[in-house]
Structures are given as C-alpha cells and as structure tokens.
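Q: need the 3D shape of this:
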Amino acid sequence: MMTNLFSIFDPSTNLLNMPLNWLSTLLGIMFIPYSFWLIPNRHFMIWNLIIKKLHLEFKNLMGPNKSNGSTFIFISIFSFVLFNNFLGLFPYIFTSTSHLTISLSITLSLWLSFMFYGWINNSNHMFIHMIPQGTPSILMPFMVIIETISNIIRPGTLAIRLTANMIAGHLLMTLLSSTGNSMNMYFVMILIIMQILLLTLESAVAVIQSYVIAILSTLYSNEVN
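A: Okay, the predicted model is just below:
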C-alpha cells in the first residue's frame, strides 16, 4: 500500500499489492474511443480547437517545405505529456512524467531520429550549422566543440526540465500538507487556500511544460533541414 504522497515518485511501490504504477500512463487510451462514437460535447470541441491552433503554430515554425501531417507527432507528444502531467495532480497517482524513464525516453528518441535524419540526408547542412555565420577563423574549432556539446545535451535538458518542474510542485504541496496536523483551525484554512493556489499553479505548469517540450522538439526538428 502507498503510505504517503512521497511514494507517488517511487515506481517500485504498489497499490493493493499490484504493481500498477506505470499503467497510469496508459489510461489515456480509454478516452480515445469516447471521441469517435459519442456526440461531440464542449470538452472535445475545446480540445479540437486547441489541436487546430497547435497544428497551425507548429506548421508555421516548421516552414512551408514540410510535408502534410508532420506536425502530428508533436501534437501527440503535447497530448501525451499534458495528460500525464494532469494525471499526476490527483492524490496517490503515480506521476510518470516526473521520472527520467518517461521524459528521457521521449526526448532521446526524438533527438536521435532528428540526428540520424539530418546527418544521413543533410550532412552539409549539419556541418554548416556547427559554425555560426560570421565566426572568425581562429574561433571555429572552439565553436564546433561548443555547438556539439550544446547539441548533445539537448535531450537531457528537455527531460530534466520536465522532470524537475513536475517534482518541485508536488513536493512543495506535500511538505505544506504534512504540517496541517500541528496547526490550529485558522492556519489550516490559510493552508487550504495556499494548497488551492498551488494546485492552480501546478495546472498551469502542466500545460506550460507540455507546450515547451513540444515547441522545442519542433524547433530542433526544423534545424536538421
């Protein structure tokens, strides 16, 4: 059994003696048929509007030379990360995006696919991208090293940004809630208001981090062409 909220960050814990933690990542599949056979409601109208706006924004970032449908992978990443971020706001539910197992798997696979595609099909462009325009000749070797290092750490920075932001808010809410037993009624009311505000902030962070990882992935893919 999970004994405290800190156990939601431990993938080795179990619920009712069943290791069901990672299954929370797959709960979004249950909502997919719902959008096809039920009459569209306000929820899905708003979601479709968000998807269309994201498609237009990603398409503008990627340029007119991209093939149709190339933005769908980034919209899928946004949807997947957003769903798991929001799912982690519920008590005693395993927050999968707070672990590098999930976040690094997403970012590293995307980065490797971009690198393989760029170096195989556009190797000259990849070499040119290592040296910014107008760099003095004496600084070119150093710029190649700096650009190479900055390129290699991209999947790590994307994954750590998502993981750190998900963990930080959850831990802050947990630490504040653990002090409620030793407070009187007035401080408990103030604590509840603070928790509601923090929960609102975490909801905004969940959306922002999903948007950031999708936008940065789009920009990284645009650099290999």
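Q: C-alpha from now on. contacts and neighbour counts both.
A: Fine.
Q: which positions in the longest helix anywhere in the chain come out as buried?
A: Counting residues, the longest helix in the chain under DSSP state H turns out to be helix 185-222. Within helix 185-222, the residues that qualify as buried are 188, 191, 195, 198-199, 202-203, 205-207, 209-211, 213-215, 217-218, 220-221, counting by 16 or more other CA atoms under 10 Å.
Q: can you check stretch 142-151 too?
A: For stretch 142-151, a neighbour-count test (16+ other CA under 10 Å) marks 143-144 as buried.
Q: second input sequence below; structure requested for side-by-side comparison:
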Amino acid sequence: MMTNLFSVFDPTSSVMNLSLNWLSTFLGILLIPLSFWLLPSRYSLLWNKILSTLHKEFSTLLGPTSHPGSSFIFISLFSLILFNNFLGLFPYIFTSSSHMTMTLTLALPLWLSFMLYGWINHTQHMFAHLVPQGTPPVLMPFMVCIETISNVIRPGTLAVRLAANMIAGHLLMTLLGNTGPSLSLTILSLLIMGQIALLVLESAVAIIQSYVFAVLSTLYSSEVN
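A: Reported below is the predicted structural model:
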C-alpha cells in the first residue's frame, strides 16, 4: 500500500533510460530572462526587492568577516528551490525537491565544503566550537560527542526537512483529489474549497522551506569563520 501511495511521485518519463522528469528542475530558468528583455515591470521590481532584502539578511548572518559576494551563493540556492517548489504545484510538473536525491545533492556538498574549509583554515576555532562556553569539565567529553553528532546529521536534516515538507502536502492533495469521483455534489464542493485552501498553504510552504534551507545553510557557513 505504501509503495503504491508514494509511487505517484516516482519519475516515469524516460527516453533511452534517461529520466526526463528531472528537467523540470530547470523550468525556473525560463522565467528569469523576461526581466532582462522587457521594460521594468511589477514582476522584475518585486523580484529585485526580494533579492536585495535577502542579500542584506544573508550578509548580516554571514558577518563582517565573510568574503564579499558570498551571500549570492545562498540567494541562488533560495531561487532554485523556490522556483522548483512553486512550479511543482502546477499539474503535470514533476517536483524534484520532494525527492531525497535532489535535496541531499544540494545539502551534502554545501556542508562538506563548509567542514573542509573550517577544519583546514580554522582548526582551532572548529575544536573550540565542539565545547560550548561555560561547559563544566565533567561534561566536556559528552558535549564533544553531542556536538559532533549534531554536525554530522546536518545535511541529512536539511535534506529530510525539505523533502518531507514538500511531499506531505502533495500527498495529502493527491489523496483528497482521488476521492472526488465517488463523492456527492455537496461534499465535492467542500472538497474543492479544501483543495484550494491546501494549495494556498502549499504555496506558503514552498516559499518558507526554500527560505529555511537557505538561511540554515548561511548559518552553517557563518560558524566556520
């Protein structure tokens, strides 16, 4: 039953054993060139406002010691996940961010690069970070174990959080939508209103989860400086 339930989200379109569903990840790129070729519109002004706000916030989180322009890495990450999550709400568009293959591919290289940079360039700071300030000497070995485990599971928590939040809403909408043909007209109208409310909620979740992923990645980066 569970296999059939989640198999709705499996990649199915393929040519010569190459899955074409993952190409939907790059559909957001089609929306970007419009702001370069058209006169300034509400869409481009709104997007520029969002990007400038994110740049200020990420620069604040990274701190004054960060490299100039490093916030744009996380802005690009936010944009990629946002477009992917939002376009996945449309019918017949594959949501790749609901799969661990996609989310872990984003989270693991980021975390690994932060760890390598921190341990190579700021080794003493990374060792000091394993023991929070004010920890009693008796608890220091336990705190080192706890901090090490919390550092190691960070890419997994980033990936699982995004994938679980995206697939949960899609799964609920799919389950409710499949009951439509067997319902009466009155209950069907209530179901449609519920589906619209769920769609609005999923739009908010798509924005929030992309923001959370980018902010947590920024915080992990700021810890290694």
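Q: got a TM-score for the two of them?
A: Superposed pair, TM-score by TM-score structural alignment, normalised by the length of structure 1: 0.93. Supporting alignment: 221 aligned residues with a CA RMSD of 1.8 Å.
Q: circling back: so where is the longest helix of structure 1 in structure 2?
A: Aligned by TM-score structural alignment, helix 185-222 of structure 1 falls on residues 185-222 of structure 2.
Q: next, the mean deviation of stretch 160-169 of structure 2 compared to structure 1.
A: When structure 1 is superposed, stretch 160-169 of structure 2 averages 0.2 Å from its matched positions, counting by mean CA distance after the TM-score superposition for structure 1.
Q: wait, Q195 of structure 1 touches M173, no?
A: Yes: contact criterion CA atoms under 8 Å: Q195 of structure 1 and M173 qualify, at 6.5 Å.
Q: can you pull out the helices in structure 1?
A: With DSSP H, the ranges of helices along structure 1 come out as 34-37, 42-62, 72-87, 100-121, 123-129, 140-152, 154-177, 185-222.
Q: so Q209 of structure 2 touches L162, yeah?
A: Yes: counting by CA under 8 Å, L162 is a contact partner of Q209 of structure 2 at 6.2 Å.
Q: who touches both of the two?
A: Common neighbours of Q209 of structure 2 and L162, counting by CA atoms under 8 Å, 6 or more residues apart in numbering, are absent.
Q: distance check, I75 of structure 1 against A159 of structure 1.
A: From I75 of structure 1 across to A159 of structure 1, the span is 17 Å (CA to CA, to the nearest Å).
Q: my bad, should have said G69 of structure 1
A: 25 Å.
Q: okay, the two: which has more neighbours?
A: With neighbours defined as other CA atoms under 10 Å, G69 of structure 1 and A159 compare such that A159 has more, 23 against 9.
Q: tell me if I'm right that the more buried one and W111 touch.
A: No: using CA under 8 Å, A159 of structure 1 makes no contact with W111, being 11.4 Å away.
Q: export the helices of structure 1 to TSV and append columns for distance to L23 of structure 1.
A: What follows is these, written out as TSV (distance: least, CA to CA, whole Å):
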stretch	distance to L23 of structure 1
helix 34-37	19
helix 42-62	24
helix 72-87	11
helix 100-121	13
helix 123-129	39
helix 140-152	31
helix 154-177	18
helix 185-222	20
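Q: of all the ones you listed, which one is nearest L16 of structure 1?
A: Closest to L16 of structure 1 of those, according to CA to CA: helix 72-87, at 19.4 Å.
Q: quick one: buried residues of the closest one?
A: For helix 72-87 of structure 1, burial by neighbour count (16+ other CA under 10 Å) applies to 74-75, 77-87.
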